[in-house]
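# The following block contains a protein sequence and its predicted model.
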Amino acid sequence: PRARATPSDMTGLYIRGRDNELIKLEALASVREGVGPRELTHFNRVRSSTLTAGLAPGFTLGEAIDSLNRIAAEVLPKGSSTALAGESRELDESGSSLYFAFLLALLVVFMVLASQFESLVHPFTVLLAVPLAVTGALFTLKLAGATLNLYSQIGMILLIGLVTKNSILLVEYINQAKERGLDTVEAALESGRIRLRPILMTSVATVMGAVPIAFGLGAGSISRRPLGYAIIGGMVFSTLLTLYVVPAVYVIFDGFLSRLTRRAPVAHRTLAPAEAE
């Protein structure tokens, strides 16, 4: 221990060379005092520097990550890289997986609707309620000052099943009315009038069920509020517009398909006298 009392004492240490002889350390290196970090941090087994910061008022975590990536690309030298940790890393990883889940849910709903209606056109009409719901959810999140985080993205996935139900009620009634002999426009108008009550009942029940999540108190309630905001905003916005958009688009698609059917060429075959007999 006395040989290591001061930094200069390290020069008296011996190390073994290539020829297996002991060499004094002062013959190979010199001791110099300077300033350095107390510890070297590593991330993924690479030397790293950790930056921590809090969000300024009015900025979301996603905006902070975008700003960090932009500044890092301008300032850091070549060969350097950045990596996220903590809540930022969870947001980045969950975002890509939830987007895939959102697209997969749309695909599954489309396949189920295509088999139910036996058509590839009606599912598109039904799924028009989804972008309306997403628009309402994003607007509500912006209005409430909430962020697009894991909970709000889960709420948007839930909206796929919640809002398509209203469109299914409308499209199914239009098909039934057309089978009874009604014109497409008359069937669309009647569907909005007849299906108004069940659509409002289910939408109001869904919104009231999400109110405790959006305005609840207690531990962890703040993190769950974006889920309630997304459901409430998406359901209200979609319900108000679905009653007008879905029947109108149905009429447009039906008229377009009717024109295509009339223009489709019909093959005729003339039988020879022998074949006719």
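Okay, I see it. Remember, predicted model here, so these are calculated numbers, not experimental data.
# From now on I want contacts and neighbour counts done on CA atoms only, so please keep to that.
Noted.
# all strands for the stretch 1-150 of the chain, in order.
14-16, 22-24, 42-43, 46-47 (DSSP state E, counting those that start in this stretch).
# of all those strands, which lies closest to residue 176?
Ranking these by proximity to residue 176 (CA to CA) places strand 42-43 first, at 62.3 Å.
# TSV for the strands of the stretch 1-150 of the chain, including distance to residue 206 and mean neighbour count?
Shown next, in TSV, are these (distance: least, CA to CA, whole Å; neighbours: other CA atoms under 10 Å):
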stretch	distance to residue 206	mean neighbour count
strand 14-16	76	12
strand 22-24	80	14
strand 42-43	45	11
strand 46-47	49	8
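# next, the one to line up against it:
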Amino acid sequence: MVGRLYQQFAITIAISVVLSAFIALSLTPALCTLLLRPSHLKKSNILDRFFLGFNRGFDKFTGGYANAVRRWIKGSHYAVILLLCVCVGAVIMFKKKPSGFIPAEDDGRLYITYQLPEASSVTQSVELMNKLMDIVGKTPGVNHFAALSGFNILNGGANSNNGTMFVMLKPWEERKTPGEKLPGLLNVIRERIARAAIKNANIVVIPPPPIRGIGVAGGFSMQIQQGNTNDDVHQFENVVKKFVAACKKNPAINTAFSYYGAHTPSYLLTVDRDKCQKLGVSISDVFNTMQAYMGSLFVNNFTLYNRTFHVVVQADTVFRSMIGNMDKYYVRNQDSTMLPLSSLIQYKPIETAPLITHFNIFRSAEVDGNTPSGYSSGQSIDALRATAAKVLPQGYTYEFSGLSYEEIRAGSMTVYIFSFSIVFVFLFLAALYESWSVPFSVLLAVPISAFGAILTLTLIPPLTNNVYAQIGLITLIGLSAKNAILIVEFAKIRVDRGEPLLQSTLEAVRLRLRPIIMTSPAFILGVMPLVLASGAGAVARKTIGFTVLGGMIASSSLAIFIVPVLFVLFTKWSYGKKQLAWLQEHHAELMEKQSKVEAQNIDPELEYDIEQARQENIASRENL
């Protein structure tokens, strides 16, 4: 499931970047030749005065930023300590921030299911459904609903004591108050049902899954399995009830419930096979006779008057309402003699489970629940595991299903995706800079962005560290690296020419501050529609928006000071003092020859010497 979500994101970003690169390399230079013209601002109008004032102010800001970077470089050990603190803080907050998989969304619908006591009649079920329809119909925010008696959508059971309501809500723009939106509407309906004082009914109000097809409903889902034990259905029911009772004491899973029961009144019918053999009655005829009278038996189809009729044999209602009617049924033996069915069968009343399900071939009971407000799905799963370890006796096991299973399955996949993204960026930068150490000055801007992202999520408790937040973190790898590359690329070109390292770095931060300031706020404003999203899918969009917003703010404010410091440190470590001195010496010689050329109006011989020196400089640097 995580792969499907990441795939959509990856394809969108990849195609956008390819188109952007094509435009930047082809159309943008052509537009520059058409649009860019030398301009001389005058104080003739308000717009010119505004731009003059803005440029003066930005120049002062750039000078102050360059001086601050100079001081950071001198106190580089403090910058390294700050970076370590940021990394440690990010790790701690990632561990403490509740994790999740796919957050619950307000997709405009919800389910209401109920279960009456065992063997309740259809009449009782319909009476309860009428009460629920009256409550739901008067609830603000509800548009319409459909009710179905005798069916439980959560466990798929078709019993007379079950029922389900499918509630459709009003459009999102008509639901303004918190009580008309999920999860507020869920609490409103639950409170109204509680005030109605409906007795002897287990009523559950639960939202559908955020992505259709993954589970039946939202929240957590767990299967209690009867493994290496010979307990009957009644003992199994006691184990499930104890587990659910223990779950309700934990605030992270206090909404847990299970519809498993084993006290439905039934009859155990036994066929006397020895007697059937003596009397010449086929066992299959006995069962077919009971099915035909008590249930129904398909005979055939026949066509009459251009219509096809479906023939089904069944006893009339009066003659199949009581178990005693079995004494009035007859079965034919081999001698074509009709024998009363009561002479071949015996029955007695018992209590049993109306629905027995299996999960991984084991008898199972499903425990569902909605994640309580203030807790994440990851915390609910951890609480279920801890409760199962304490309560479930020996021989019983458990498995997760639905959304919970997908969340556990995707637990380690995000770590691999994030790691591979970092590795790919590192290899690309290593090939670009022809160095294994300089790319670290770019990549170490990623923890700063991650710190800003997780700090933003921590300050907004309703948002969890879910799969959408992780998609935002993957986006921040490229965005934070982009700002760092703007500085590092320019500074490295000047260092390779032989200019002093400190001078090259300060010149890079002066010239590259404007594009960083231009692109970062532009992207921050671009994600504001995600931050302010509402309606369907609002939680997912807000999670991505706030993650990228916090990361970009941290990258634009803190990383622009730490990246130059890291570049200076890694360049000194990578190049060494001898190579830097050699580059500066050759750069000085080249500048001296160039000044002689300019003083003598470009003597061809000196021009040739300068070109030779430049080629030697490049060849020597490549050899080193």
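Thanks, I have it. Here the structure is a predicted model, which is why all the values come from computation and not from measurement.
# re the thing from before, select, out of the strands of the stretch 1-150 of structure 1, the one closest to residue 148 of structure 1.
Closest among the strands of the stretch 1-150 of structure 1, using CA to CA: strand 42-43, at 27.4 Å.
# how about the helices in the stretch 51-200 of structure 1?
Listed in chain order, the helices of the stretch 51-200 of structure 1 (DSSP state H, counting those that start in this stretch) span 61-75, 87-117, 122-127, 129-144, 150-179, 184-194, 196-215.
# From those, pick the one with the highest average neighbour count.
helix 122-127 (a mean of 22; mean count of other CA atoms under 10 Å).
# That one aligns to what range in structure 2?
Residues 438-443 of structure 2 are matched to helix 122-127 of structure 1 when aligned by TM-score structural alignment.
# now what about that stretch, what contacts it?
When contacts are defined by CA atoms under 8 Å, 6 or more residues apart in numbering, stretch 438-443 of structure 2 is touched by residues 422, 426, 429-430, 433, 481, 484-485, 488, 563-564, 566-567, 570-571, 574.
# for the alignment partner in structure 1 of residue 564 of structure 2, what are its contacts?
Counting by TM-score structural alignment, residue 564 of structure 2 corresponds to residue 247 in structure 1. Contacts for residue 247 of structure 1 (CA under 8 Å, 6+ apart) come out as 170, 171, 188, 189, 191, 192.
# counterpart of the second one in structure 2?
Yep, that's residue 171 of structure 1 we're talking about. Using TM-score structural alignment, residue 171 of structure 1 pairs with residue 488 in structure 2.
# What of residue 138 of structure 1?
By TM-score structural alignment, residue 138 of structure 1 lines up with residue 454.
# Then residue 58 of structure 1?
Matched across to structure 2, residue 58 of structure 1 falls on residue 374, judged by TM-score structural alignment.
# can you count the residues close to that match?
With neighbours defined by other CA atoms under 10 Å, the count for residue 374 of structure 2 comes to 12.
# That one touches residue 461, doesn't it?
Yes - counting by CA atoms under 8 Å, residue 374 of structure 2 touches residue 461, with 7.5 Å between them.
# Centroid-nearest residue for structure 1?
Closest residue to the average C-alpha location of structure 1: residue 99 at 3.8 Å, with CA atoms, centre = their mean.
# That one matches what in structure 2?
Per TM-score structural alignment, residue 99 of structure 1 is aligned with residue 415.
# go on, residue 209 of structure 1?
Match for residue 209 of structure 1 (TM-score structural alignment): residue 526.
# Ok, residue 223 of structure 1 next?
Residue 223 of structure 1 maps onto residue 540 in structure 2, by TM-score structural alignment.
# State whether its match is indeed within a helix.
Yes - residue state for residue 540 of structure 2 (DSSP: H, G, I helix; E, B strand; the rest coil) corresponds to a helix.
# Nearest residue to it in space, ignoring adjacent ones along the chain?
Distances taken as CA to CA, 6 or more residues apart in numbering place residue 468 nearest to residue 540 of structure 2, at 6.1 Å, with adjacent residues excluded.
# check contacts around the one you found.
Per CA under 8 Å, 6+ apart, neighbours of residue 468 of structure 2: 102, 540, 541, 543, 544.
# Buried among those residues? Make that a ChimeraX selection.
Per 16 or more other CA atoms under 10 Å, the buried members of the contacts of residue 468 of structure 2 correspond to this ChimeraX selection:
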select :102,540,541,543,544
